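1. what follows is a protein structure lacking sequence information:
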């Protein structure tokens, strides 16, 4: 066996239906008593804030404040506005509840203040399990990694995903799958990461179609949450490559929605790298239904079965943006199993823009 290194991230995980009710106990274990609660903008964010108010009140605890202001791509101006409100409160920790945007804001505030962070994810983004923070400022997205960015406690409760629409379940779950796929061919891949990645892909490949068939299937939603947790762990311990590079380029520069962009790009990025990773392609095919040993075929069928949009133009990307995105992608070199070839990368982006099926011929 080849030598390898594997870093275990130290988050505490509380998993299970009804686990949100353990929040006050977890806050006390951190030595805290007055959390700042973060949610997203809109009705869902308000409902999440109300839920945590009720949970905390049952244990004679209350939030220092609730901020319903998280938006996608964690814009620095939003973080700075939240930071000013945080400083005006007597908060001694941060609790974020929601999807990746809320988790991102929680991370951004935690790393700036040193406050401990309890995260309650309601989607399958996996961000809660990574020491990575992506932020946008003036149209440019940057990422940084620091162990202190990792949330201190993560509470998984599938009950909180029951209201998540099937369409959002699908794209959020595919986003999680993308983390695991890239980990299999990352420059720092190792046997432990591979096990977690393949199990995560398998669980999500089983759970997402089940949710699509019966949105009330709580067992399937719990399975998807478990798979997303594994994929998030993988993301937090692996170096990402072409897929995430393109998604950061497209999302941060063109303001495209995060999970939708990952959903569209995944099969195309995998097809681009396919000639350089035959062993990994076999492993991916082994955990995808209907693949017949062909990972690209299996992934195309899986995406079509879920009925997700496969065209970036559906989310506002213009045809003239293809060259701009190519230029940005080529200017930011990541480690990738296949060398970055401009014409082929442009064709990959064009296919993702138009909504064509992925093919390993670029």
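-> Sure thing, it's come through. Because the structure is predicted, anything quoted here is derived from the model rather than measured. Numbering: from 1, shown residues only.

2. hey, let's count contacts and neighbours off CA atoms from now on
-> Fine.

3. the strands in the stretch 51-200 of the chain, which residues?
-> 65-70, 93-98, 116-121, 132-137, 140-145, 153-156 (DSSP state E, counting those that start in this stretch).

4. tell me which of those sits most buried.
-> strand 116-121 (a mean of 28; mean count of other C-alpha atoms under 10 Å).

5. how far away is the closest residue to residue 309 other than its chain neighbours from residue 250?
-> Excluding its sequence neighbours, the residue lying closest to residue 309 (C-alpha to C-alpha, 6 or more residues apart in numbering) is residue 264, at 7.2 Å. Residue 264 sits at a distance of 11 Å from residue 250 (criterion: C-alpha to C-alpha, to the nearest Å).

6. returning to what we had before: so which of the strands of the stretch 51-200 of the chain comes closest to residue 106?
-> strand 93-98 (5.8 Å; C-alpha to C-alpha).

7. let's bring in a second one:
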């Protein structure tokens, strides 16, 4: 069978090493020749940045990056004469750095402390008046990512599991997103394998650094696949819900994912089988094993939510999607129905 596709791999340096974040960050700041660093993040950021000179700090981090926060951070960057952005934290922290880079063109060195994956993508998001807008721009892709599994150890177990499942959503969506191709699909499948193994280890022993390394590695592969493949149905749903109802990012992705996989699986059986193969069974069983929740909370009106989501559904989704389908999917997630049994009903 002949293959034809157009694949883009984003250029980025990755420095991976447990316990090495401070040293790797200092080396990158020196390599880039930065003299006026704007540090974005909280207490952990200050610890990781102990070996570099910081011109200014910004701790104004909030989920879904409100436009007001972005404007304040941009002002700090301008006032301090920043020539490099260093962000240390989860997806919201990386998102704030991206918002600054979007309008200033300043380079970013990202040091993730969760499995969000934003650090490996050129996707940005801003929220204004309860509506989240996302876009793609190479200016927001961090030039370097510094990964250190020890920095994820402070996450409580439930957040570690949810953050890992959020990464797993990048893998699943990448199998049928608008720009899916054999390369990003291969990355997604390997990412899902690593994430499943890592999350199983973390669920048994939250202090298992080998498990956290495996999960961090899987989260990176997942994000690279997602950056190449684009946003599929799952991410479109979760971005709209997050912006409209200010829902917690990782928990929302975790809750919705099994239902999107069940919904699309019948129309994309090969993709569903590849995911099941590396997970060692269906996603609902993995959730039971690692203690993840597929109950969606915080959506007051599923019919309204369905109307908001529908315009953003990718036309390339493996299965046609109606407003009724979306309302049904969200209702099932709210009720916490067994995703596999729901899809067969």
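-> Arrived safely. Computed from a prediction, not measured in an experiment: that's the story for all the values here.

8. whereabouts in structure 2 does stretch 99-112 of structure 1 align?
-> Aligning stretch 99-112 of structure 1 against structure 2 (TM-score structural alignment) gives residues 90-103.

9. neighbouring contacts of the matching stretch?
-> 40-41, 61-65, 69-71, 73-74, 77, 85-88, 106-108, 110, 112-119, 124-126, 137, 139-141 (C-alpha atoms under 8 Å, 6 or more residues apart in numbering).

10. for structure 2, which segments count as helices?
-> 21-32, 43-48, 67-80, 91-104, 157-174, 182-204, 209-229, 233-245, 249-265, 269-279, 283-290, 302-309, 323-335, 339-344 (DSSP state H).

11. buried stuff in the fourth one?
-> Neighbour-count burial for helix 91-104 of structure 2, counted by 16 or more other C-alpha atoms under 10 Å, picks out 91-102, 104.

12. quick check: it compared with structure 1, mean distance?
-> For helix 91-104 of structure 2, the mean deviation from structure 1 after alignment is 0.6 Å (mean C-alpha distance after the TM-score superposition for structure 1).

13. and the angle from that helix to strand 123-128?
-> Helix 91-104 of structure 2 and strand 123-128 meet at an angle of 90 degrees, taking axes from the mean of the first three to the mean of the last three C-alpha atoms, to 10 degrees as the criterion.

14. run the chain-centre distance for helix 91-104 of structure 2.
-> 14 Å (C-alpha atoms, centre = their mean, to the nearest Å).

15. check stretch 278-295 of structure 1 too.
-> That offset, for stretch 278-295 of structure 1, works out to 22 Å (C-alpha atoms, centre = their mean).

16. from residue 5 of structure 2, how far off is the equivalent of residue 263 of structure 1 over in structure 2?
-> Applying TM-score structural alignment, one finds that residue 263 of structure 1 aligns to residue 254 in structure 2. When C-alpha to C-alpha is the yardstick, residue 254 of structure 2 and residue 5 of structure 2 sit 30 Å from each other.

17. in terms of neighbours, single out the busier of the two.
-> residue 254 (26 against 10; other C-alpha atoms under 10 Å).

18. quick one: contacts for the more buried one?
-> Residue 254 of structure 2 touches 162, 163, 165, 166, 169, 292, 293, 294, counting by C-alpha under 8 Å, 6+ apart.

19. top of these by neighbour count?
-> residue 165 (30 neighbours).

20. so what's it closest to, chain neighbours aside?
-> Counting by C-alpha to C-alpha, 6+ apart, the residue nearest residue 165 of structure 2 is residue 254, at 5.4 Å.

21. what about residue 239 of structure 2, how many residues nearby?
-> For residue 239 of structure 2, using other C-alpha under 10 Å, the count is 25.

22. can you tell me the closest non-neighbouring residue to the equivalent of residue 272 of structure 1 over in structure 2?
-> Mapped onto structure 2 by TM-score structural alignment, residue 272 of structure 1 lines up with residue 263. Nearest residue to residue 263 of structure 2 in three dimensions, chain neighbours excluded: residue 343, at 6.0 Å (C-alpha to C-alpha, 6+ apart).

23. likewise for residue 27 of structure 1?
-> In space, residue 27 of structure 1 comes closest to residue 33 once its chain neighbours are excluded; the distance is 6.4 Å by C-alpha to C-alpha, 6+ apart.

24. do you know how far whatever residue of structure 2 lines up with that neighbour is from residue 27 of structure 2?
-> Aligning on TM-score structural alignment places residue 33 of structure 1 opposite residue 35 in structure 2. According to C-alpha to C-alpha, residue 35 of structure 2 and residue 27 of structure 2 sit 13 Å apart.

25. would you confirm that residue 93 of structure 1 contacts residue 87?
-> No: the criterion here is C-alpha atoms under 8 Å, and residue 93 of structure 1 misses it with residue 87 at 11.8 Å.

26. how many neighbours does whatever residue of structure 2 lines up with residue 222 of structure 1 have?
-> Alignment note (TM-score structural alignment): residue 222 of structure 1 maps to residue 213 of structure 2. By the criterion of other C-alpha under 10 Å, residue 213 of structure 2 has 22 neighbours.

27. next one: residue 250 of structure 1
-> 29.

28. who touches it in this structure?
-> 256, 261, 325 are the contacts of residue 250 of structure 1 under C-alpha under 8 Å, 6+ apart.

29. likewise residue 180 of structure 2?
-> Residue 180 of structure 2 touches 174, 228, 229, 230, counting by C-alpha under 8 Å, 6+ apart.

30. please repeat the previous calculation with a cut-off of 7 Å.
-> Listed by C-alpha atoms under 7 Å, 6 or more residues apart in numbering, the contact partners of residue 180 of structure 2 are 174, 229.

31. what's the matching residue for it over in structure 1?
-> That one, residue 180 of structure 2, aligns with residue 189 by TM-score structural alignment.

32. need the counterpart of residue 227 of structure 2 in structure 1.
-> Aligned by TM-score structural alignment, residue 227 of structure 2 pairs with residue 236 of structure 1.

33. report how many residues lie close to the nearest residue to that match once chain neighbours are set aside.
-> Computed as C-alpha to C-alpha, 6+ apart, the closest residue to residue 236 of structure 1 that is not its neighbour in sequence is residue 130, at 3.9 Å. Counted with other C-alpha under 10 Å, the neighbours of residue 130 of structure 1 add up to 23.

34. try residue 213 of structure 1
-> Burial measure for residue 213 of structure 1: 12 neighbouring residues, criterion other C-alpha under 10 Å.

35. do residue 91 of structure 1 as well
-> Here the count is done by other C-alpha under 10 Å, and residue 91 of structure 1 has 18 residues near it.
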